[in-house]
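Q: the sequence isn't on hand, but the structure is:
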């Protein structure tokens, strides 16, 4: 998710699940080529398994971006053909590429030539006036023909004309049965589903319908403890640490970040939902939201926010 799942967010999320694949925020191929590469591509070795998500529509640019990213050792490279942001429409990438499956095939073919790890595609079921029941299988067939065997399908159309990016996440109706049908029609493909999945119970239900995986985005961000701490049970493992243990592990990470002259808010903005639904959650969010962005904010702000939750539980 652009501007959300940065390195600090992924470090925080990895503390709660050992097995789930983490994805970077979408990075455009030109940014990798011309921008601050270390800031865009760098990550901690304890984030694995982690996938690099790229945006672009020029096969040569995408190939160069994958080549430059190869030394960083990502476990997967994902081409985003599902983002409806106006920033990606103007650049002719993201969901608008659902209208150009052959170009997507050319892009992934060029990307595969530069890496030994899987190149995957995240897409929508269609855009605008397209008929998903016709367009989606044709899209999968064309792109699979270029060598892609793993697709993550957001089970909504993207309306590029008339809806904002936020509305595109909520207004178009979900069509989970269509995605399940794609797995049935293409059993040789790895088909994962995305869109509107707000709980592990729903994820289990979708996996039970034959899908190979479930991608959870905003729910994992806004309520990470509920979604991520129990996620490893899907692999048959025990649950991860509780929210207080996660906060304790984050404290030295935050201290190192502050010692390097960086700001508290850069980390804690990702942690606002850690105690979602628990006593003290509102006070936790308030203390961090009001205090962490102030000049010179330090661990005292973090500790004060945590004390609010602890005090509520003890009452």
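A: Structure's in. What do you need? These numbers come from a predicted model, not from an experiment.
Q: hey, let's count contacts and neighbours off CA atoms from now on
A: Will do.
Q: tell me what the helix or strand hosting residue 109 is packed against?
A: Secondary-structure element containing residue 109, defined by DSSP states H and E: helix 101-112. Packing contacts for helix 101-112, counted by 3 or more Cα pairs under 8 Å, 6 or more residues apart in numbering; DSSP states H and E, involve helix 59-69, strand 119-127, helix 132-144.
Q: compute the inter-axis angle for that helix and helix 132-144.
A: Helix 101-112 runs at 30 degrees relative to helix 132-144, counting by axes from the mean of the first three to the mean of the last three Cα atoms, to 10 degrees.
Q: angle of helix 101-112 against helix 59-69?
A: Our comparison of helix 101-112 with helix 59-69, counting by the same axes, to 10 degrees, yields an angle of 30 degrees.
Q: take the one below as the second:
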């Protein structure tokens, strides 16, 4: 098996569970933190726009740690030529998969004619995917909604999937909500439009040759297991994985990916982050850039509040470093012993 095919196989296996791309959240520090908890789950970058890479030369947006593999780059854009160039840059940087964003509802994304608004132009999405596949050898995938605004998802989603399948796309992640491009904020678009998991499940039988993952409102590994048992190929979890990372990722490898239990604890993960934090500070970084992603590590457990408070209040202070994390961890231990 060639290295390229081996990578595709590894990514396909990992995609049984993935952490959704989330703007301002799933940066390289967050992904490294998540990788310590789960070695097998597929991780995604925040959306990076093709114009920023191709026209703006913002190649620093592609930086990641080798420990993050398997890791996918999500691109935003609507110009096939530009997306092909951005995909090449992503592959050159070492990403294992390139994902096209057809789901983000923000005003900024709409003004650039990409994101969820692309649900209205499946032919253009197909052209973009085809151009990206012609440019690179890694997997090109698409993340979409079930429709936008007044579209009928029962008609729109199958037509969209047919278009991208015809272009050669074989893996699609479906956020099981509409996006309302007028009248709802991006935050409201994550909560208010009703979820339609049944529609996504029906697409599984209608498109047996596609690898379909469901996204949106998934709160637990139990829910993820239910979707996999119902026949879906993958589950993508967003906010729950960010706000309660240990609950989602701590047992993901054994429960979802079939690996032996790691024997790690949340405390072990906190300590494992210390060398990474030290290296980040040595390179000129700030503590809060890393620890802001760690606030939910002990969510729902004794000591969680003091952990959040110590890190939130202290991480931005001058000279803050690994000792602050150790202080917070010591207080967690005291809280659990009380």
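A: Here it is on my side, so go on. Everything numeric in this text was worked out from a predicted model, so none of it was measured.
Q: so residue 29 of structure 2 lies in a helix, does it not?
A: Yes - counting by DSSP: H, G, I helix; E, B strand; the rest coil, residue 29 of structure 2 is found in a helix.
Q: what's the counterpart of it in structure 1?
A: By TM-score structural alignment, residue 29 of structure 2 lines up with residue 8 in structure 1.
Q: picking up where we left off before, and the helices and strands packed on helix 101-112 of structure 1: which comes nearest residue 253 of structure 1?
A: helix 59-69 (25.1 Å; Cα to Cα).
Q: mean distance, the closest one to its aligned residues in structure 2?
A: Here helix 59-69 of structure 1 is compared with structure 2 after superposition; its mean distance to the aligned residues, by mean Cα distance after the TM-score superposition for structure 1, is 1.0 Å.
Q: how far off centre is that helix?
A: Here the centre of helix 59-69 of structure 1 is set off from its chain's centre by 21 Å, with Cα atoms, centre = their mean, to the nearest Å.
Q: what is the next helix or strand after it packed up against?
A: Towards the C-terminus, the helix or strand next in line after helix 59-69 of structure 1, according to DSSP H and E, is strand 76-81. In terms of contacts (3+ Cα pairs under 8 Å, 6+ apart), strand 76-81 of structure 1 is packed against strand 50-55, strand 119-127.
Q: ok and strand 76-81 of structure 1 relative to strand 50-55, angle-wise?
A: For the pair strand 76-81 of structure 1 and strand 50-55, the angle between their directions (the same axes, to 10 degrees) equals 30 degrees.
Q: on that earlier part again, so the closest residue to the match of residue 29 of structure 2 other than its chain neighbours: helix, strand or coil?
A: For residue 8 of structure 1, the nearest residue in space outside its immediate sequence neighbours is residue 267; the separation is 5.7 Å by Cα to Cα, 6 or more residues apart in numbering. Using three-state DSSP, the three-state assignment for residue 267 of structure 1 comes out as helix.
Q: what does residue 199 of structure 2 give?
A: Residue 199 of structure 2 falls in the helix class when you classify it by three-state DSSP.
Q: before we move on, back to that, tell me which of the helices and strands packed on strand 76-81 of structure 1 lies nearest to residue 230 of structure 1.
A: Judged by Cα to Cα, the one of these that comes nearest to residue 230 of structure 1 is strand 50-55, at 18.7 Å.
Q: would you check the span in structure 2 matched by the closest one?
A: Aligned by TM-score structural alignment, strand 50-55 of structure 1 falls on residues 71-76 of structure 2.
Q: ok, average deviation of the matching stretch from structure 1?
A: After superposition onto structure 1, stretch 71-76 of structure 2 lies on average 0.4 Å away from the residues it aligns with, using mean Cα distance after the TM-score superposition for structure 1.
Q: pull out the buried positions in that stretch.
A: Residues of stretch 71-76 of structure 2 classed as buried: 71, 72, 73, 74, 75, 76 (neighbour count, 16 or more other Cα atoms under 10 Å).
Q: which of these lies closest to residue 208 of structure 2?
A: Of all the buried residues of stretch 71-76 of structure 2, residue 208 of structure 2 sits closest to residue 72, with 23.6 Å by Cα to Cα.
Q: could I get the contacting residues of the closest one?
A: Contact criterion Cα atoms under 8 Å, 6 or more residues apart in numbering gives 42, 43, 44, 45, 95, 96, 97, 98, 99 as the residues in contact with residue 72 of structure 2.
Q: give me the number of residues near the match of residue 29 of structure 2?
A: Counted by other Cα atoms under 10 Å, the residues lying close to residue 8 of structure 1 total 22.
Q: one more: residue 87 of structure 1?
A: 12.
Q: which residue lines up with it in structure 2?
A: Using TM-score structural alignment, residue 87 of structure 1 lines up with residue 108 in structure 2.
Q: where do the strands sit along the stretch 151-300 of structure 2?
A: Secondary structure of the stretch 151-300 of structure 2 (DSSP state E, counting those that start in this stretch): strands located at 171-175, 211-215, 234-237.
Q: can I get those strands in CSV with distance to residue 49 of structure 2?
A: CSV is the format used below for those (distance: least, Cα to Cα, whole Å):
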stretch, distance to residue 49 of structure 2
strand 171-175, 19
strand 211-215, 21
strand 234-237, 21
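Q: how about CSV for those, with mean neighbour count and distance to residue 294 of structure 2 added?
A: Rendered in CSV, the data for the strands of the stretch 151-300 of structure 2 read as follows (neighbours: other Cα atoms under 10 Å; distance: least, Cα to Cα, whole Å):
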stretch, mean neighbour count, distance to residue 294 of structure 2
strand 171-175, 25, 25
strand 211-215, 24, 23
strand 234-237, 25, 17
